[in-house]
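J.: Pasting a predicted model and its sequence here:
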Amino acid sequence: MNDHRTSPAGPERPADEEAAGVRRFWGRLGLPGLVDVHTHFMPERVLRKVWEYFDGLGELTGGLAWPITYRQEEAERAQLLRDFGVRAFTAMLYPHKPGMARWLNGWAADFADRTPDCLHTATLYPEPRVETYVREAVEAGARVFKAHVQVGAYDPADELLDGAWGALAEAGTPVVVHCGSGPAPGKHTGPEPIARVLARHPRLRLIVAHMGMPEYEEFLGLAERYGEVRLDTTMAFTDFAEALSPFPAGALPRLAGLGDRILLGSDFPNIPYPYAHQLDALERLGLGQEWLRAVCHDNGARLFGL
């Protein structure tokens, strides 16, 4: 493993010091570790393309650079999460065209087999036979799905996906959906398209990625309306996100009230700051240790039966 890594927050620092800081965070809370529902592992050539996208993202973020903090090789990245004390993480991956999802699901199944602490992750795309391969993935042990409305540029309420959403609702398999309009809006992002999905499938265990950034309050409203809707913290409340899409202070009581359905997400390794900054950003919300314990571990552990 690399001995040092750089971050925009300061000079190089030893990896073991960084890991010790993360462990101190959850140790102070009396937790056995962290459960991170939003981390990315995918075929290397696909991940490199994702990194290229972020490397050129400045024009979409008003010139704010998005350096990837953790560019290590796959095995090193997985070990770093373990060093942080992450008990369970995910392999969030997603297609951008037809015919890609099934291949990604095969890769993710193999990754889960060789990475026991990674929750077996799968994905989907609006195309013929999507319900078939979604059911196959669930039967093969997939424990969480990822859908990316922005990158895929599709309507989540597309009739082609209706059977797949129904299958996931029936199985009780959580699905993390990037459906908010950050960092840049897409044709089908925002709360309205995914609200149509929930109207048809109210038992769908939907996890709204990035707290629905920037439409935070609208997605909090969906969670208040549907008991199986959750939100992950990915990048929300960090200095980086607050500079782009600040969370409304007036919505903090609603966030506190949904404390049993907020889940820790980080976007590791594709983050422009150290992993610990996401944790610090949650702590400084001032919602209390019980809320932090639930968000950083207990809610995820309960959802995935850890």
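T.: Structure's in. What do you need? Residues are numbered from 1 along each chain as shown.
J.: CA only for contacts and neighbour counts going forward, please
T.: Will do.
J.: So what's the residue count around G30?
T.: 11 (other CA atoms under 10 Å).
J.: oh sorry, the question was meant for M1
T.: M1, neighbours per other CA under 10 Å, totals 11.
J.: just the strands in the stretch 201-306 of the chain please.
T.: 206-208, 230-232, 262-263 (DSSP state E, counting those that start in this stretch).
J.: out of those, which comes closest to A65?
T.: With CA to CA as the criterion, A65 lies closest to strand 230-232 of the strands of the stretch 201-306 of the chain, at 23.2 Å.
J.: which residues are in contact with the closest one?
T.: 37-38, 205-212, 220, 223, 261-265 (CA atoms under 8 Å, 6 or more residues apart in numbering).
J.: try it against this one:
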Amino acid sequence: MPVCEPVGETVHDHTSEVADVAAFRERLGLDALIDVHTHFMPQNVLDKVWAYFDSAGPLTGRPWPIRYRIEEQARVGQLRAFGVRRFTSMLYPHKPGMAAWLDQWSADFASRTPDCLHTATFYPEESAPGYVADALAAGARVFKSHIQVGDYDPNDPLLDAVWGLLEDAGTPIVVHCGSGPAPGRFTGPDRIAALLARYPRLPLIVAHMGMPEYAEFLDLADRYPRLLLDTTMAFTDFTESDIPFPRDAVPRLRDLGDRILFGSDFPNIPYRYLDALEALERFGLGDDWVRGVVHHNAATLFGLG
């Protein structure tokens, strides 16, 4: 595994971590992991994302040293070295006229990266139903909606046809809709509740366990059997210090264990990939629960065998 010099960062040699992640998998009897929340996007877009984290912007308010700031193929190789069997290319627009271009880039990335689940995105605009239909026809397996960065209401009428298409297709949508690390104008469980009241079969994957509204999004999962949640950044020391998961809700994690998926936010995390995995053991929910989260649940969702 090559070690690349990241701009403005200390070089990390991840060789020993590869062995530690392998040991984690071996303890669970798993040959592989599935990570539903990883970021690959055009380099000029990713550079802007990294610059934002470097500035400790208003949505973070704390130092955020990106640990895996390495070139694209090295990042792909890093996930493979960790034993990640399938991953995603989460990407998202922040203005009109951007999503279709991102979808084209992501389709090309998926075509040259067969272990990446073909990912697409959208934005509330007149052209959205057309390019979402095109992405589905091209084989998109998962979509990303970032309500906080996109600064849009998921119930915007311009998205009605999009949600209908995705509900009918049964294609999962990873949606950043919780109000952490800082609230947006349209974040929070109420707007997602309104969306699901209209499209109850939508297979939404609530990113970051819906932090900080953990309990409210678990309530929605109780009501809507196709709603899932991903663990991205949840339960880690980094997050627990500011947005702790409520201890009285831990039994609900066990009850909903088959609808919780592992996500990491790789490469944009300020700690080791291993930390995100070991955080899943924080509450002592057992090896079967962890195996489901890091592999089995996503394998079932995406029909990976």
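T.: Now that the structure is in, tell me what you want to look at. Just so we're clear, the structure is a prediction, and the values are computed from it rather than from any experiment.
J.: Make CSV out of the strands of the stretch 201-306 of structure 1 and add distance to R28 of structure 1 and mean neighbour count.
T.: Output for those, formatted as CSV (distance: least, CA to CA, whole Å; neighbours: other CA atoms under 10 Å):
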stretch, distance to R28 of structure 1, mean neighbour count
strand 206-208, 27, 29
strand 230-232, 22, 26
strand 262-263, 19, 28
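J.: can you list those strands in a markdown table and add distance to G99 of structure 1?
T.: Listed next are the strands of the stretch 201-306 of structure 1 as a markdown table, based on distance: least, CA to CA, whole Å:
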| stretch | distance to G99 of structure 1 |
| --- | --- |
| strand 206-208 | 24 |
| strand 230-232 | 28 |
| strand 262-263 | 31 |
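J.: Spell out, range by range, the helices that occur in the stretch 51-200 of structure 1.
T.: 74-84, 101-114, 130-139, 149-152, 162-171, 191-200 (DSSP state H, counting those that start in this stretch).
J.: Structure 2: matching residues for the third one?
T.: Aligned by TM-score structural alignment, helix 130-139 of structure 1 falls on residues 128-137 of structure 2.
J.: Stretch 280-296 of structure 1 now?
T.: Going by TM-score structural alignment: stretch 280-296 of structure 1 matches residues 278-294.
J.: The matching stretch: which residues count as buried?
T.: For stretch 278-294 of structure 2, a neighbour-count test (16 or more other CA atoms under 10 Å) marks 279-280, 289-294 as buried.
J.: What of stretch 208-224 of structure 1?
T.: Those would be 208-220, 222-224, for stretch 208-224 of structure 1 by 16+ other CA under 10 Å.
J.: for stretch 12-20 of structure 1, same thing?
T.: 15, 18-19.
J.: try stretch 53-64 of structure 1
T.: For stretch 53-64 of structure 1, a neighbour-count test (16+ other CA under 10 Å) marks 54, 57 as buried.
J.: contacting residues for the closest residue to H4 of structure 1 other than its chain neighbours?
T.: Take H4 of structure 1 and drop its neighbours on the chain: the residue closest to it by CA to CA, 6 or more residues apart in numbering is P14, 4.8 Å away. By CA under 8 Å, 6+ apart, the residues touching P14 of structure 1 are 3-5.
J.: could you flag which of the residues you listed are buried?
T.: Using 16+ other CA under 10 Å, the buried ones in the contacts of P14 of structure 1 are R5.
J.: Could you dump the contacts of P14 of structure 1 into JSON lines with distance to W51 of structure 1 and secondary structure added?
T.: Listed next are those as JSON lines, based on distance: CA to CA, whole Å; DSSP: H, G, I helix; E, B strand; the rest coil:
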{"residue": "D3", "distance to W51 of structure 1": "22", "secondary structure": "coil"}
{"residue": "H4", "distance to W51 of structure 1": "20", "secondary structure": "strand"}
{"residue": "R5", "distance to W51 of structure 1": "17", "secondary structure": "strand"}
